[in-house]
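Engineer: this is a predicted model, with the sequence first.
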Amino acid sequence: MSTTELGPNNRSGDYDIMEPYWRMVSDIVAGAKAMRAAKSGADNPYLPKFPNESDADYAYRVANAKFTNIYRDIIETLAAKPFTKEVALAEDAPDDFKKIAEDIDGAGNHLHTFAGRSFFAGINNAVDWIMVDYVKMRPGTTLADERSMNARPYWVHVEAPRVLAVYSARIGAKEELVHVRIAETGKARDGYGETITNRVRVYNREPIVDTDGAVINYAPATFEVYEQKTSSASSGAKTSSWDLVDQGPISIGVIPMVPFIAGRRIEGTWQFVPPMQDAAYLQIEHFQQETNLKSIKEQACFPMLAGNGVAPVLEDGKAKAVPIGPKSVLYAPPNGEGEHGEWQFIEPNAESLKFLAADVEATEQQLRELGRQPLTAKTGNITVTTAAFAGDKANSVIQAWALNLKDALENAWALTAKWLGQSEGPTVVVDTDFDVGLSDEKDPDNLLKMRERGDLSGQTLGEEFKRRGILSVEWDYDEEVKRITEEIPGEPNEADGPPMEDAA
């Protein structure tokens, strides 16, 4: 089967709106090489060409652009906060789930590692996706065969730029996915080379309509996999088609995809307001400022030589280049009227360099402040609050993201449970206590004062300091009391002998 015109790789309108932002943050995270190599037509979209700037000068400026990646440092710092403690299943989780959590993606990665990657990508792209799949079995495979082949559900991390289209609908009281298209690129060894294959996976639930044509429900989910094929015509022209290479039902009946949302979803769409977009745009401005300062500093190292009242030496009708250096001699002969020319260097004003450097520093400070805001800003941006953590409160933006991650992971476990024929998935433990005390530098002093007044016990004080990272995570109150007791000088016993002054 092949498709014409709009193929399975067609992108939704929501995707087209989000894609420029995803491309920008992808370039930023990738670093200096990607930022310099980015193209929009013939120009770099992050370093616009100056008016009247020659192509050679512009190419040199872009190739040598300076890029300090503050944005990536911010995202990595924020994304690490919930992972100082292991993301794990609750103690009462069934052993089957705990075993899967040890190798959640079939590639040897623990649930903690998988969750960390999803959290980083979600903050960066505003949304991230988890696909819960099952090892495909041939028809007629028995349960014993499945066990011998270690057939089980596994998770696939799908970053937002790969999800070409998402459509959802209200089914009963719940919003559910009814159509998803995912770009999949495969790489296979071909002798001593390799072959790249472009595929698109399509999940779909056909609408069920009544006699009046109104949608009353949706059919169980199915999947199709299309592969791009290229063929050559007799004229030498190449044509491309998408051929159906696999298809079938999804036995659990639903599309096995779960979103982790860190941005603010625009109602009625699958578009998002990225949580870090201000920081991303400011990083671009910082990139431009740093590059401009570097260019001006380079020009200041090679000031322009001006010859006032000096006629240029012509060679083939063009002014001959003037030699500059310690072994060069420049002449300014008199003009016959007793006057002579002079040579002088024209250099940029040092004050302008100081101003530009201060401007770069101010932008960097502003960028880091934007990166700190998710740790301190209050929010209620929680997509779904389940009974498992109804008592939790999000005191900061990043805590809300951590709770959203917990919700997404538990939804993915619910799909995993469906694949295993179980009624419900386990509870996931995600640390949200990481920002305690960050918004108040006097917090430790206040705790000490409470201890002095007798409002806190020594054990509670130690535990609060442990929460704030002042004490090691290995700190133990009982062990500490024991050590303190051992340090208290005691009365000498008979085995120690008489005091030194008595012995004398």
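Structural biologist: Received it, and whenever you're ready, just let me know what you need.

Engineer: every contact and neighbour count from this point should use C-alpha atoms.
Structural biologist: OK.

Engineer: tell me the contacts of the closest residue to residue 28 other than its chain neighbours?
Structural biologist: The shortest distance from residue 28 to any non-neighbouring residue, by Cα to Cα, 6 or more residues apart in numbering, is to residue 35 (6.4 Å). Residue 35 is in contact with 27, 28, 46, counting by Cα atoms under 8 Å, 6 or more residues apart in numbering.

Engineer: what's the neighbour count on the first one?
Structural biologist: For residue 27, the neighbour count with other Cα atoms under 10 Å is 17.

Engineer: then residue 77?
Structural biologist: The local packing of residue 77 (other Cα under 10 Å) involves 13 other residues.

Engineer: tell me the one of the contacts of residue 35 nearest residue 368?
Structural biologist: Distance to residue 368, by Cα to Cα, is smallest for residue 28 among the contacts of residue 35, at 15.4 Å.

Engineer: ranges for the strands of the stretch 251-400 of the chain?
Structural biologist: 257-261, 264-265, 272-273, 304-308, 314-315, 318-319, 342-346 (DSSP state E, counting those that start in this stretch).

Engineer: contacts for the second one, please.
Structural biologist: Spelled out, it's strand 264-265. By Cα under 8 Å, 6+ apart, strand 264-265 touches 126, 271, 272, 273, 274, 275, 381.

Engineer: how about a markdown table for the residues you listed, with distance to residue 437 and neighbour count added?
Structural biologist: Below are the contacts of strand 264-265 laid out as a markdown table (distance: Cα to Cα, whole Å; neighbours: other Cα atoms under 10 Å):
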| residue | distance to residue 437 | neighbour count |
| --- | --- | --- |
| 126 | 27 | 25 |
| 271 | 34 | 20 |
| 272 | 31 | 19 |
| 273 | 29 | 15 |
| 274 | 27 | 22 |
| 275 | 23 | 19 |
| 381 | 21 | 19 |
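
Engineer: could you measure from residue 422 over to residue 293?
Structural biologist: 62 Å (Cα to Cα, to the nearest Å).

Engineer: also residue 353?
Structural biologist: Counting by Cα to Cα, the gap from residue 353 to residue 293 is 7 Å.

Engineer: compare neighbour counts for the two and give me the winner.
Structural biologist: residue 293 (21 against 16).

Engineer: pretty sure residue 188 is touching residue 198, no?
Structural biologist: No: at 11.5 Å, residue 188 does not count as touching residue 198 under the criterion of Cα atoms under 8 Å.

Engineer: one more structure, for comparison:
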Amino acid sequence: MTAINQQNETVKRMAEAWAVIDPLMGGTQAMRKAGKTLLPQQPREDDEDYEYRLKTSTLFPALGRTVGVMTGKPFAKELTLGEDVPQRIKDLSQDIDGEGRSLHAFSSDLMSEAVAFGFGGILVDYTRTEGQARTQADEKALGARPYWVHVKHHQLLGWKTGVVDGKPGLLQLRILETAEVDDGPYEVKVVNRVRVLTPGRWEIWQEDTGGWALLEQGTTTIKRIPFVPIYGIRKGFMWGTPPLLDLAHLNVKHWQQQSDQDDSARFARKRMLVFTGVNDGELASPSAGSAYALRFENPEAKAEVIQGSAESVTVGRSELDSLESQMVQTGAELLTAKPGQRTATEAANDAEANKSDLQRIVESFEDSLDQALQFTAEWLGLPQGGHVSLFKDFAAGSLSEATAQLILSFQQGGLITKRQALLEAQRIGVVSPNLDPEAEIAAVEAEGPSLGNMNGDGK
């Protein structure tokens, strides 16, 4: 029998990707916490050496930076509410979650969830009035209103589906939540809860020492479950995959090889003194330094310095550079225009037929926002919620063009140097192969700021 807090099979399948993406999005600290799951212990490496290597490993945040760049593109311009959005909902859009976030800011966070993890959702809830409100005036006096809740990927536990209004819909939904409760006069503790939603009803279950107990329950005026899924790449109803999963795996590989590279460089820098032909007792307590000299009785005795080969360090750096190039290209593919499913109407419109994956994600995202607006309207007793539009004119015509955009973003974000950015641009053919990166950077610095960057005093 499935426990109330147990993930269903679809979530477990999606969670295999999340186990890689969650630590990458969490940064270096989260990657270190993942330990041997993402940084395996090398053969014959003892625990002390492994712990040192783990604690000194640092993440090249390619996935997190790419998610940020891709998420920012559709929100480069303000989200637009259609003329068909009722004024009451437009008023709510300035504080859509009841916590001060506008619809634009709230949607930006949701888009990050879709691009990074491929799945999440919006719960359109309503302020509880505990039976105190009988009229709209009463609700207004109590501050009762619909509000949106960002349901993150890991909170979705399971569901039952069926036909709702002639389309696939939810008959039950379980959402993992946490709450702070009093724990003494000055402390609070966090408890786990599960919200169970069915059409027209809700229940809150709380975990305690004896298991899970029903805490609260009630009914709603909406006879549907007011939840809207969001997707990265939609595989089916309530099933999405991360669009940057291949980049995530490359980023993990970079994390592992960067750790090996740092370890290799550390030992390559160390020097070991080797003495041969030395009589017993001559080096009982050797000292080293510019003020010391060695004198041995045996004329055949000698001292040598052995140091690790720098060649392995050079090879390792080359492999890391290659990986970084692959990550830039893989991330850029989201912006590359690709032909999709073309209808007769679309065939006459190349701009419509050739879209990037990110544009398709944004279009699906707009549909989700429209559905959330409709649930908001139903809470308010309105016939329709209207539509929203996001900026979508950002697709690159080719992979080289998309890669160039991402290279620039990486350089501006401090992930790669100007020199490396020019080398990458040369590799994909955006700038001349005869260009000398060092000379070009020096010439740019000597030229001074561009005219558009000069302030009033000419600096």
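Structural biologist: Received the coordinates, thanks. Predicted model, so just to flag it, every value in this text is computed and none were measured.

Engineer: tm score of chain vs chain?
Structural biologist: After superposition, the two chains reach a TM-score (TM-score structural alignment, normalised by the length of structure 2) of 0.78; 391 aligned residues with a Cα RMSD of 2.7 Å.

Engineer: higher neighbour count, residue 188 and residue 198 of structure 1?
Structural biologist: The neighbour count for residue 188 of structure 1 versus residue 198, taken as other Cα under 10 Å, is higher for residue 198 (15 against 10).

Engineer: quick check: that one touching residue 227?
Structural biologist: Yes: in this structure, residue 198 of structure 1 is within contact of residue 227 by Cα under 8 Å, at 6.0 Å.

Engineer: which position in structure 2 aligns with residue 257 of structure 1?
Structural biologist: Matched by TM-score structural alignment, residue 257 of structure 1 corresponds to residue 227 in structure 2.

Engineer: separation between that match and residue 371 of structure 2?
Structural biologist: On the measure of Cα to Cα, residue 227 of structure 2 and residue 371 of structure 2 end up 9 Å apart.

Engineer: summarise which helices and strands the longest helix along structure 1 is packed against.
Structural biologist: Across structure 1, the longest stretch assigned as helix under DSSP state H is helix 350-376. Helices and strands touching helix 350-376 of structure 1, by 3 or more Cα pairs under 8 Å, 6 or more residues apart in numbering; DSSP states H and E, are helix 70-80, helix 277-301, helix 397-419.

Engineer: so which of those helices gets nearest residue 341 of structure 1?
Structural biologist: It's helix 277-301; of these, that one is closest to residue 341 of structure 1 (Cα to Cα) at 24.2 Å.

Engineer: mean distance, the closest one to its aligned residues in structure 2?
Structural biologist: With mean Cα distance after the TM-score superposition for structure 1, helix 277-301 of structure 1 departs from structure 2 by a mean of 1.0 Å once superposed.

Engineer: can you list contacts of that helix?
Structural biologist: Contacts for helix 277-301 of structure 1 (Cα under 8 Å, 6+ apart): 25, 28, 46-47, 61, 65-71, 347-348, 353, 356-357, 359-360, 363-364, 367, 370-371.

Engineer: rerun at 7 Å
Structural biologist: 25, 46-47, 65-67, 71, 347-348, 356-357, 360, 363-364, 367, 370 (Cα atoms under 7 Å, 6 or more residues apart in numbering).

Engineer: also stretch 314-321 of structure 2?
Structural biologist: 254, 261.

Engineer: equivalent range in structure 1 for that stretch?
Structural biologist: Counting by TM-score structural alignment, stretch 314-321 of structure 2 corresponds to 354-361 in structure 1.

Engineer: any idea which element residue 122 of structure 2 lies in?
Structural biologist: Secondary structure assigned from DSSP states H and E places residue 122 of structure 2 in strand 119-126.

Engineer: so where is that strand in structure 1?
Structural biologist: Going by TM-score structural alignment: strand 119-126 of structure 2 matches residues 127-134.

Engineer: mean deviation (superposed) between that stretch and structure 2, please.
Structural biologist: Looks like 0.7 Å for stretch 127-134 of structure 1 (mean Cα distance after the TM-score superposition for structure 1).

Engineer: so what's residue 110 of structure 2 closest to, chain neighbours aside?
Structural biologist: residue 150 (7.0 Å).

Engineer: returning to that earlier point: which of the contacts of strand 264-265 of structure 1 sits closest to residue 250 of structure 1?
Structural biologist: For those, the nearest to residue 250 of structure 1 is residue 271 (26.6 Å; Cα to Cα).

Engineer: the closest one against residue 14, yeah?
Structural biologist: Yes: taking contacts as Cα atoms under 7 Å, residue 271 of structure 1 lies within contact range of residue 14: 5.5 Å.

Engineer: what's the overlap in contacts for these two?
Structural biologist: Contacts common to residue 271 of structure 1 and residue 14, judged by Cα under 7 Å, 6+ apart, are absent.

Engineer: from what I can see residue 352 of structure 2 touches residue 342, true?
Structural biologist: No: using Cα under 7 Å, residue 352 of structure 2 makes no contact with residue 342, being 8.7 Å away.

Engineer: the helices in structure 1, which residues?
Structural biologist: Under DSSP H, structure 1 gives helices at 13-30, 32-37, 55-63, 70-80, 95-102, 111-125, 143-148, 277-301, 350-376, 397-419, 443-452, 458-467, 477-487, 500-503.

Engineer: turn the ones you listed into a markdown table, including distance to residue 172 of structure 1.
Structural biologist: Listed next are those as a markdown table, based on distance: least, Cα to Cα, whole Å:
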| stretch | distance to residue 172 of structure 1 |
| --- | --- |
| helix 13-30 | 24 |
| helix 32-37 | 46 |
| helix 55-63 | 55 |
| helix 70-80 | 35 |
| helix 95-102 | 29 |
| helix 111-125 | 28 |
| helix 143-148 | 34 |
| helix 277-301 | 35 |
| helix 350-376 | 35 |
| helix 397-419 | 18 |
| helix 443-452 | 48 |
| helix 458-467 | 43 |
| helix 477-487 | 52 |
| helix 500-503 | 88 |
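
Engineer: residues near the counterpart of residue 150 of structure 1 in structure 2, how many?
Structural biologist: Residue 150 of structure 1 maps onto residue 143 in structure 2, with residues paired by TM-score structural alignment. Using other Cα under 10 Å, residue 143 of structure 2 has 12 neighbouring residues.

Engineer: same question, residue 95 of structure 2
Structural biologist: 18.

Engineer: counterpart of it over in structure 1?
Structural biologist: Under TM-score structural alignment, residue 95 of structure 2 pairs with residue 103 in structure 1.

Engineer: and its match, what does it touch?
Structural biologist: Residue 103 of structure 1 sits next to 109, 110 when contact means Cα under 7 Å, 6+ apart.
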